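A.B. asks: sharing a model that was predicted from the sequence below.
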Amino acid sequence: MGCLVPFIVNAITLMVVAGFFPGFHLDGIGATIIASVILTGINFFLRPLLIILTLPITVFTFGFFLFVINALLLMLTSALMGDAFVISGFGMALLAAIIIAILNVLIEHFIIKPFAR
C-alpha cells in the first residue's frame, strides 16, 4: 500500500495537468501509467538525494527550490518516456510541478486522510 498511493496520486495529477495544458502531453492511459511508475520511482530514489545536495539553496529560497527539483524530475521522466510524454520546456515543467504539488496536497487532505482512519 505504501507505493500504491503515490503511484495513483501521480497518475491522477499527471492526467489532470495534461488535460488542461497544451504544453504537457501524455499519449493515453498507458503512457500515464508508465509515466506515473517512472515518476514514483524517481521521486523515491533520486529526489531525496537531490534535496540533500541542494539543501543550502532550498533553505535560502525558503523551500521554493523544491519546485525546481520537481520540475527537473518531471523533465527527466519525460526524457525517459520519449514521445509518449512531452513537456514543452522548463517553464511548463515548473508550472506543472507547482500544480501537481497543489493537487497532491488537496488529494492527500480531502481524499486520502479521511478514508485512512
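C.D. replies: On my side now, so go ahead.
A.B. asks: from now on I want contacts and neighbour counts done on CA atoms only, so please keep to that.
C.D. replies: OK.
A.B. asks: quick one: the helices in this structure?
C.D. replies: For the chain, helices defined by DSSP state H occupy the ranges 4-20, 28-53, 55-60, 65-81, 90-107, 113-116.
A.B. asks: any chance of these in a markdown table, plus mean neighbour count?
C.D. replies: Formatted as a markdown table, the helices of the chain follow (neighbours: other Cα atoms under 10 Å):
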| stretch | mean neighbour count |
| --- | --- |
| helix 4-20 | 18 |
| helix 28-53 | 16 |
| helix 55-60 | 14 |
| helix 65-81 | 19 |
| helix 90-107 | 17 |
| helix 113-116 | 8 |
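A.B. asks: here's the one I want to compare it with:
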Amino acid sequence: MKRFITLILVNVASLWLIDRVMRTMYIGSANTLFLIAFILVILNATLKPLMKLVFLPLTFFSFGLFSLIINAAVLSIAFSFAHGSYMMGFHTAIIASILLSIVNAAINSYLE
C-alpha cells in the first residue's frame, strides 16, 4: 500500500511539473491531477504490461521505440478519464510520456 501511494505522489509531482512546462497539456485542478495520477498508476499496472505483451514483436522490430507509443497511449487514456484536463494531439502525449519518464526517474532516484 505504501508503494502504491508513493507511486501516486511521484506521478502527481511529475504531472504537475510537466503541466507547467507544456502549453499543449492542461490539468484544471488538484483533484483532476490526483485522479490522473491514480488512473495512470492503475493503467501502468494492468493495461501497459498487456499492451507490451501484445505488441512485443513490433517493439522488438522497432528496437524498443514502439514502447514510446505504448506509454503515450496509456497517458492519453488516463487523461481521457479525467474531466477538466486535455492534451492537444498524440504528439503531445508522446512528448509528455518522455518527460514523465525522465521526471519520474529523477524523483525516484532522489527518494531512494
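C.D. replies: Now that the structure is in, tell me what you want to look at. Keep in mind that this is a model prediction, so the values were computed, not measured.
A.B. asks: spit out the contact partners of Ile87 of structure 1.
C.D. replies: For Ile87 of structure 1, the contact set (Cα atoms under 8 Å, 6 or more residues apart in numbering) comprises Gly23, Phe24, His25, Met75, Ser78, Ala93.
A.B. asks: just name the closest of these to Lys113 of structure 1, please.
C.D. replies: Nearest to Lys113 of structure 1 among these is Ala93, at 27.8 Å by Cα to Cα.
A.B. asks: leaving out chain neighbours, which residue sits closest to Ser76 of structure 2?
C.D. replies: Distances taken as Cα to Cα, 6 or more residues apart in numbering put Ala93 closest to Ser76 of structure 2, at 6.2 Å, once the chain neighbours are dropped.
A.B. asks: and the counterpart of the one you found in structure 1, how far is that from Phe7 of structure 1?
C.D. replies: Correspondence of Ala93 of structure 2 to structure 1, assessed by TM-score structural alignment: Ala93. Per Cα to Cα, to the nearest Å, Ala93 of structure 1 is found 19 Å from Phe7 of structure 1.
A.B. asks: distance between stretch 51-61 of structure 2 and the chain's centre?
C.D. replies: 19 Å (Cα atoms, centre = their mean, to the nearest Å).
A.B. asks: stretch 11-23 of structure 2 too?
C.D. replies: That offset, for stretch 11-23 of structure 2, works out to 10 Å (Cα atoms, centre = their mean).
A.B. asks: list the contacts of it.
C.D. replies: If you take Cα under 8 Å, 6+ apart as the criterion, stretch 11-23 of structure 2 is touched by 25-27, 33-34, 37, 40-41, 96, 99-100, 103-104.
A.B. asks: JSON lines for the contacts of Ile87 of structure 1, including distance to Phe60 of structure 1?
C.D. replies: Shown next, in JSON lines, are the contacts of Ile87 of structure 1 (distance: Cα to Cα, whole Å):
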{"residue": "Gly23", "distance to Phe60 of structure 1": "30"}
{"residue": "Phe24", "distance to Phe60 of structure 1": "30"}
{"residue": "His25", "distance to Phe60 of structure 1": "33"}
{"residue": "Met75", "distance to Phe60 of structure 1": "24"}
{"residue": "Ser78", "distance to Phe60 of structure 1": "28"}
{"residue": "Ala93", "distance to Phe60 of structure 1": "22"}
